[in-house]
Structure formats: C-alpha cells, structure tokens
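Asker: how does the following fold in three dimensions:
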Amino acid sequence: MTSSILFSGNAFSLADGKGRFVIPLEMRKQVKLGSGNENRLVTSFHGKHPCATGFGTIFRQQQEDAITARAIAAMNRGEDYDEDGEREKLFPLMDDVNFDDGGRFFLPDDLKDVSGITDAIFFVGVSRYIQMWNPAAYEASESGHELLKAKCRRFLAEREASGK
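Answerer: Sure, this is the predicted structure:
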C-alpha cells in the first residue's frame, strides 16, 4: 500500500571512513517499503532547494502517473502540456543507489557537489520524500524551519568545538 509511505523526522549522518552515509532507521524502513522490500534508494536533486532528495522506487512511478494525469487534464481543458518536457526535467536526475542492511550508502559524487554535501548530511522527512542537506546550507536557507535551523546550528557548533 503506497499511501502509507510517508517520511517524517530529521537526523544527521556523518560519512564513515569509506565516504558512506547512513539513512536514519525509520526513513530506511519507509524507503525499503517504497522499493518493493529492496534496499534501493532513488536519489535526485531538489528543483527549488539546494539539497538532494531520496525516496523509494515506487515514487518514480507516482511521478510518471502525475505527469500523465496532468497531461490528460490539460487535454480535457483544451490546453497544451509538454509531457516529454516534464519527464526530461525529472527522470534523468534520478539514480538508484543500493544501501546495506545497516542503511549505509554512497551518495553520487555529482549530487554531493551540486548540493554542497561533503562529510555530513541533514536528513529531513517531508512526506513523500527525504531531503538531504548540507547542515550549514539548511541552517542558512530561507525556507527551513527555525527549530531545525537551531538543531543544525547546534550540530555545527558541536562539530567545530570537537575539531571535526
């Protein structure tokens, strides 16, 4: 049942010695559920925020279904709708990433570069998908929630104090 695949909460992950991050446990359960019980995370880049996104494979099909529904609605209204253009904006950015049973995964290097992620990720569950932020970028974002920004400030201050 796909309607039960919802992400919430937030957590930090530091890269291990191999450069892998860990998907938080509750989010990992939802990703696995949304990927047919396989350890597969689909990653992409957020269109409005400087962060990566992650979700189960079923969400990819939901995106296709939404594009098709918008095309049909536009046709019924007598309007043009560029289905292929919408697909070209979304699907080339999606990469399947395997993770182990402990949730460890490699974030693609290009995605790390464009989202500014280096050695830490701030995971934010936002209903149908997960946002993956550089903690400093989230703290500086205009759209971030003040409570979560404070959490990022604390995380960054503790890292600086520990010299990491």
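
Asker: C-alpha only now, for contacts and for neighbours.
Answerer: Noted.

Asker: assumed G17 was part of a helix.
Answerer: No: assessed by DSSP: H, G, I helix; E, B strand; the rest coil, G17 does not belong to a helix; its assignment is coil.

Asker: give me the neighbour count for it.
Answerer: Using other CA atoms under 10 Å, G17 has 8 other residues around it.

Asker: residue contacts, it?
Answerer: By CA atoms under 8 Å, 6 or more residues apart in numbering, the contact set of G17 is empty.

Asker: equivalent analysis for A120, please.
Answerer: Counting by CA under 8 Å, 6+ apart, A120 has contacts 12-15, 21, 134-135.

Asker: kindly list the longest helix within the protein.
Answerer: Secondary structure of the chain read by DSSP state H shows that its longest helix is helix 57-76.

Asker: so which elements touch that one?
Answerer: Where contact means 3 or more CA pairs under 8 Å, 6 or more residues apart in numbering; DSSP states H and E, helix 57-76 is packed against strand 40-45, helix 83-90.

Asker: here is a second sequence; please produce its structure as well for comparison:
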Amino acid sequence: MSRRLRFRGESRHKVDTKGRVSIPASFRRVLQAGDPDWTDGLNPNFVIVYGDRRRKYLECYTIEEMEAVEDRISAMKRGSQKRRILERLFLSQSMTTSVDETGRIVLPAKLRDKIGISKEAQFAGAADTFQIWEPETYEAEMEATEEFLDEQDDDFDPLMLLDEDDEEDI
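Answerer: Sure, this is the predicted structure:
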C-alpha cells in the first residue's frame, strides 16, 4: 500500500499585482502526487473551490481528491436538491488551474476580491485539501480556535475531539 501525502503546515506568501503567488513546496509535492496526469517536466493541475459568499477562504483539492468528491455527487439522485446544491458549490463555483514552472499560481482577481486578498496570502494545510486565506481573516479564525481551547478544562487534549460521535460544529 502506498503512502498518501497530505497537506500540512501554514505559511504566508506575497501576492504580486498580477495575482501570482508561490505555493509552498511541500504542497506542490502533494499536488503532483494527486494529479494522475502529472509526470516530471509537467506542471501539476488542481482545483480551487471558491464556493458561496459565506466561504472566507479558497479550498484547494488535488485532481484525485476532487474526482472523489465529484463521484460522490454524481452518485446522488439526479435532480435532487442536495445534488443541485453540491453541484453548484463544488462544480460550478470552482476552477481548475496549474502550478507554473516557478512554483506559482495565478489567483484571478475575482477570487482575490472574494476573500479580500491583496498583498499576501495565507496557506493552511487541511490534510486532503489546503486553504488560501486573507491573512487577517485567518488570524481571526486562529484566535477563535484559541478562545475555544481557553474555555476547556486544564486536562483537555484536542485529540479527544476525534472521539466525538456527533458531527456537531464546535
């Protein structure tokens, strides 16, 4: 069984006036591994899901991971409300792009404007995907995480959250 690469870590990168930004090197390796058409000398493709107006970040999927999501959507009852909503959020409100030879991508103005990115972008690994945030928004989300942790007992271990049965949002 082959080892599956994951997106881990966080980093902040400059965004130039044309919207070009470097992808973290460790993320590029995961993108390569998750693109079935990638070989040495080619640029890996991936999918950016920008979603509805409530989404504060861009969610980036490897080609294989996005195909797994698409397969699950395609298996749903055609014409159902759930399928239509998922098609709109993950298929319509997404774009396929590639990493260039220098390890950068171009974030179109529409996507930069949507989440408020101007001079810098915050990258955050999320195992199967990675996220691109406007840095101040990311910091506010991290502060909310710290506040949640501050409310817990002294012996609280975050790994206990893995044992939660319900899908309740924290």
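
Asker: would you pull the TM-score for this pair?
Answerer: Superposed pair, TM-score by TM-score structural alignment, normalised by the length of structure 1: 0.71. Supporting alignment: 138 aligned residues with a CA RMSD of 2.7 Å.

Asker: now the helices and strands packed on helix 57-76 of structure 1 in CSV, with distance to V114 of structure 1 and mean neighbour count?
Answerer: Below are these laid out as CSV (distance: least, CA to CA, whole Å; neighbours: other CA atoms under 10 Å):
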stretch, distance to V114 of structure 1, mean neighbour count
strand 40-45, 8, 24
helix 83-90, 16, 12
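
Asker: dump those to CSV, plus distance to D96 of structure 1.
Answerer: Output for the helices and strands packed on helix 57-76 of structure 1, formatted as CSV (distance: least, CA to CA, whole Å):
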stretch, distance to D96 of structure 1
strand 40-45, 4
helix 83-90, 14
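
Asker: nearest to A73 of structure 1, of the ones you listed?
Answerer: Across the helices and strands packed on helix 57-76 of structure 1, A73 of structure 1 has its closest neighbour in helix 83-90 (11.7 Å, CA to CA).

Asker: check the offset of the longest helix belonging to structure 2 from the chain's centre.
Answerer: Identified as the longest helix of structure 2 according to DSSP H is helix 135-150. Helix 135-150 of structure 2 sits 18 Å away from the centroid of its parent chain (CA atoms, centre = their mean, to the nearest Å).

Asker: for it, buried residues please.
Answerer: Across helix 135-150 of structure 2, burial judged by 16 or more other CA atoms under 10 Å covers 135, 137-138.

Asker: same thing with stretch 54-71 of structure 2?
Answerer: When neighbours are counted by 16+ other CA under 10 Å, the buried residues of stretch 54-71 of structure 2 are found to be 56-66.

Asker: now stretch 62-78 of structure 1
Answerer: By 16+ other CA under 10 Å, the buried positions in stretch 62-78 of structure 1 come out as 64, 67-68, 71.
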